[in-house]
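S.K.: Quick one, fold the following:
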Amino acid sequence: MFKSLSFWVILALVAGLVFGALAAPWARGAYSEIFASLESVGTLWLNALRMTVIPLVFSLLVTGIASVADAASTGRLAVRSLLVFSVLLISATVYAISVLPAVFSLWPVDPDAAKVFISGAGGRAVEAAEPPHLGEWIAGLAPSNPVAAAAEGAILPLVVFAIFFGFAATRLPALQRDPMVAFFRALSDTMIVIVQWVLIAAPVGVFALSLGVGLRSGLEAAGLLVQYLAIACLVTAGVAVLACVFAIVWGRISVKTFLSGAAPVLAVAFSTQSSLASLPLMVARSRDAMGLSPRVVNLTLPLAVAVFRMTSPVTNLVVVYFMAAVFGLEFTPQQVFAGSLVAVAVSVGSVGLPGQISFIASVAPISIAMGVPLELLGILLAVEVIPDIFRTVGNVTGDMAAAAIVDKRAQQSSVPPPA
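M.R.: Down below sits the predicted model:
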């Protein structure tokens, strides 16, 4: 446990909040410059994470699209599996943008606590910018200058360009395509190494950020973090329920069969927080307990673990909506669409990344696309290990639901028409 980075990050978060609350009287006196310098360490750490976002997102999208295209080229069953993954992913995104406004309406963020939380995290209150007219927004989807879009942090036009670039690259001959994909894979791997280096200092960065929060808000910040964790876990658990509904309705499998088959797998997923570690039992239970075709199971489940994370857009949007609630921001329909598009896109590119790296690579571009400041990201990263448990359970449930649906579709397509 003591070798786990997550353990030290959570410990740093608690220590920063407590020390900040206790040291608040000294921070306003002769030692104010010392505390200000300590807080700037947190800002430096957060900026070090931010600097990797644009190149990491672009390269992950290109390589992710290439991986999906390679999988689709293996046959009809793979294409059918990818289509099912797409439907589940889009459905999960629609679920998120439908449920989250209602959740924050029923359980709003306390504005006074939010104000001191923002101040303590090194941010400042922001006002919602005047949204562009629909025509201007549509025209801005295609960047006239992709390099300028990257420099300005215009993430949505950049994502649109990356999607077109990735699909165009798949149409090239292998002699041209393979070196290009290898370049972007090397670029993403390089950015991941940088993020890993920055995350080594995560306990220091999180301590510095939470110190500022503790100095200004005392332990009130703990209440906001508990609210975030409760909402994140609850909404993410809803993805598992949604996956079950799809398996029962679309996959035509009984509730008892699906739940009894999935239960041991979900226990492994909960304890390991790894879809890959759950894969062997997933395959066995899908074949033996759920009665799915070995041909479908042997292809669909490994493919799902490789390219599909049903909870990804949901959990990432939870973070963005929570940060927006803290800043007092409300989204326009254009911002919701932009965030949904980016959430689906980065969920494909970020599959396989370690949890904390995936958190940064996925949440940051969605936040930028929806106009939400990133100052709170470091604090929320510290507690990400808890929602990650529910994320893995939801992902595994989604994988098994997808296998049940693909199996049912395969059976229907193989039945000869009546004479």
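
S.K.: make it CA atoms for all contacts and neighbour counts henceforth
M.R.: OK.

S.K.: Quick check: end-to-end length of stretch 119-133?
M.R.: 32 Å (Cα to Cα, to the nearest Å).

S.K.: Just the element for the nearest residue to Pro108 once chain neighbours are set aside, please.
M.R.: Distances taken as Cα to Cα, 6 or more residues apart in numbering place Ala325 nearest to Pro108, at 7.6 Å, with adjacent residues excluded. Per DSSP states H and E, Ala325 falls inside helix 312-327.

S.K.: Please give the structure of this sequence too, so both can be compared:
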Amino acid sequence: MNIIEFLGLTRVESLAGVIVFFGLLFGISRLPKKKFTFAARVLIGTGIGTVYGLIVWGLSGRAGVYAADLGRWFSLVGNGYVSLFQLLIAPSIFVAGVRLVIHTPLVKTETPLIKWKKWVNTLMLAVSALIGACLGLCFKVGAAPGADTAVFSWEIGEGQKITDSIAHLIPSGIGFDFLTGNVVGIFVFAVLIGIAARRMSGKYMDTVKPFLDVTDAAFSVITSVCKAVIAYKPMGAAAVMASFTAAYGPAFLLMLVKMLAVLCAASLIMLAVQLVLCAVSGVSPTAFFRAGKAAMKKALVTRSGSACLPDAQEALTAGLGLKKEITDEVSAYAISSGMQGCGAMFPAMAAVFAAGLSGLTMTPALVFGLVMVIVLVSYGITGVPGTATMAEFGAVMGSGITGAVNGLGPMIAVDPIGDVPRTLINVTGCMTNAIIVERRVRE
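M.R.: Coordinates of the predicted model:
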């Protein structure tokens, strides 16, 4: 056995391609951070990986020898990076879930504000996720252009009933749930732990205090780990795009463009739903846009919902004359635990894309389970960095379609572009939630 075979290659020329590939990754890692923003570095990595993948695809010809040789190394790095998110999602949801509960103010009876805030937030997440999933299925995102691929079927096979989907989400052992990626079961267990700790804190604070401190410390650590993994996104994006473009060629770029176009269409539909609900609550679309113009413009530029929150809250109070105490609480809650763009619509469409890319056929029960998982995961990743990325991995793993996880790699590559419409929906969504709740509580 020679060195070429040991490296999984069939030609000496392929070794040069591997060396160039790692040289490109090293070059991307050395991009000056002061000169290029993080989003710019991710897009540069995406562009470099795409160009290199297309060159390999073009040189391979019909035999596809170079694509097969180099594809192993592209996939090793790309899928390896994707696996890091798969590794992080379960512990992140567990720690964040416990922390969410123990830091929620303890009240004996829920006020109308708390009830409406939770219900509106949950229902809006479900609507947004359903729009993302349905539009993705309608336009067959993830399916190869021109391919007559079935991405959805009304036929209900064995183990695909609604009861089966719900049963899959029920916790059956924390160790087993961690192994199988049952993020909903993990979140439910985390909530139970949090409730127990919060109850005991009333009478046995001295006993529970170390657990509360450990939870906060664990959350800080897991947050730091997430940030460290996200920091390698430019290199991961390059490897992922090189892998897929070397395998599919220019057709894969058309798939991504279609995905982003459908995401924009879904954002417009969700915005229309929000405007209708605001109109029903007494705020016309004209007044909504006039008051929220600054927040929406900032959302398109900064791509950060948290950065736009003060402007959105100012629009609700000064622009629309709503009660500050209510709108501030509801909008802050929605921008942290109820991002309708990053936490619901985008993960749903990303899951459909990954399923289509992997050749999986969605069913009604699977779509229902996907929406349910996304809603719960949105609460489970509160405060965790990289909301959209963590949410899409949680959606795929929680829905039981773990075979499609690697199909989420391209979503990492186009994340800065998809962040624009989904952040806009985050901001308009937090304003919509606040308007609805304020009207209901005032009545």
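
S.K.: Map the residue nearest to Pro108 of the first structure onto the second structure.
M.R.: For Ala325 of the first structure, the aligned position in the second structure is Gly356, judged by TM-score structural alignment.

S.K.: need the contact list for the residue in the second structure that Ala208 of the first structure lines up against.
M.R.: When the second structure is aligned by TM-score structural alignment, the residue opposite Ala208 of the first structure is Ala239. For Ala239 of the second structure, the contact set (Cα atoms under 8 Å, 6 or more residues apart in numbering) comprises 25, 49, 74-75, 77-78.

S.K.: list the ones among these that the first structure also has?
M.R.: Comparing these with the first structure on both residues aligned by TM-score structural alignment, their matches' Cα atoms under 8 Å, the contacts found in both are 49, 74-75, 77-78.

S.K.: From those, pick the one nearest Ile230 of the second structure.
M.R.: Comparing these against Ile230 of the second structure with Cα to Cα places Gly78 closest, at 13.4 Å.

S.K.: The closest one: which element?
M.R.: Using DSSP H and E, Gly78 of the second structure sits in helix 65-102.

S.K.: can you pull out the helices in the stretch 101-250 of the first structure?
M.R.: 111-120, 134-139, 146-152, 155-170, 174-200, 202-217, 220-249 (DSSP state H, counting those that start in this stretch).

S.K.: Would you point to the one among these that's packed deepest?
M.R.: Greatest average neighbour count among the helices of the stretch 101-250 of the first structure goes to helix 202-217 (a mean of 28), per mean count of other Cα atoms under 10 Å.

S.K.: What is the distance between it and the centre of its chain?
M.R.: Centroid displacement of helix 202-217 of the first structure relative to its chain, using Cα atoms, centre = their mean, to the nearest Å, is 23 Å.

S.K.: and the angle for it with helix 32-50?
M.R.: Orientation check (axes from the mean of the first three to the mean of the last three Cα atoms, to 10 degrees): helix 202-217 of the first structure against helix 32-50 gives 130 degrees.

S.K.: Helix 202-217 of the first structure vs the second structure, mean deviation?
M.R.: Here helix 202-217 of the first structure, set against the second structure after superposition, deviates by a mean of 2.1 Å using mean Cα distance after the TM-score superposition for the first structure.

S.K.: by how many degrees do that helix and helix 174-200 diverge?
M.R.: Using the same axes, to 10 degrees: helix 202-217 of the first structure against helix 174-200 is 50 degrees.

S.K.: which residues in the first structure does stretch 371-378 of the second structure align to?
M.R.: Stretch 371-378 of the second structure corresponds to residues 340-347 in the first structure, going by TM-score structural alignment.

S.K.: The matching stretch vs the second structure, average offset?
M.R.: Superposing on the second structure and averaging over aligned pairs (mean Cα distance after the TM-score superposition for the first structure), stretch 340-347 of the first structure comes out at 1.3 Å.

S.K.: List of residues touching that stretch?
M.R.: Stretch 340-347 of the first structure is contacted by residues 57, 60-61, 89-90, 93, 97, 156, 159, 308-309, 312-313, 316-317, 361-362, 365-366, 369 when judged by Cα under 8 Å, 6+ apart.

S.K.: rewinding a little: now the match of Ala208 of the first structure: closest residue in space that isn't a chain neighbour?
M.R.: Spatial nearest neighbour of Ala239 of the second structure, chain neighbours left out: Gly78 (4.7 Å); criterion: Cα to Cα, 6+ apart.

S.K.: just Leu242 of the first structure next, same as before
M.R.: Using Cα to Cα, 6+ apart, the closest residue to Leu242 of the first structure is Ala92 (7.7 Å).
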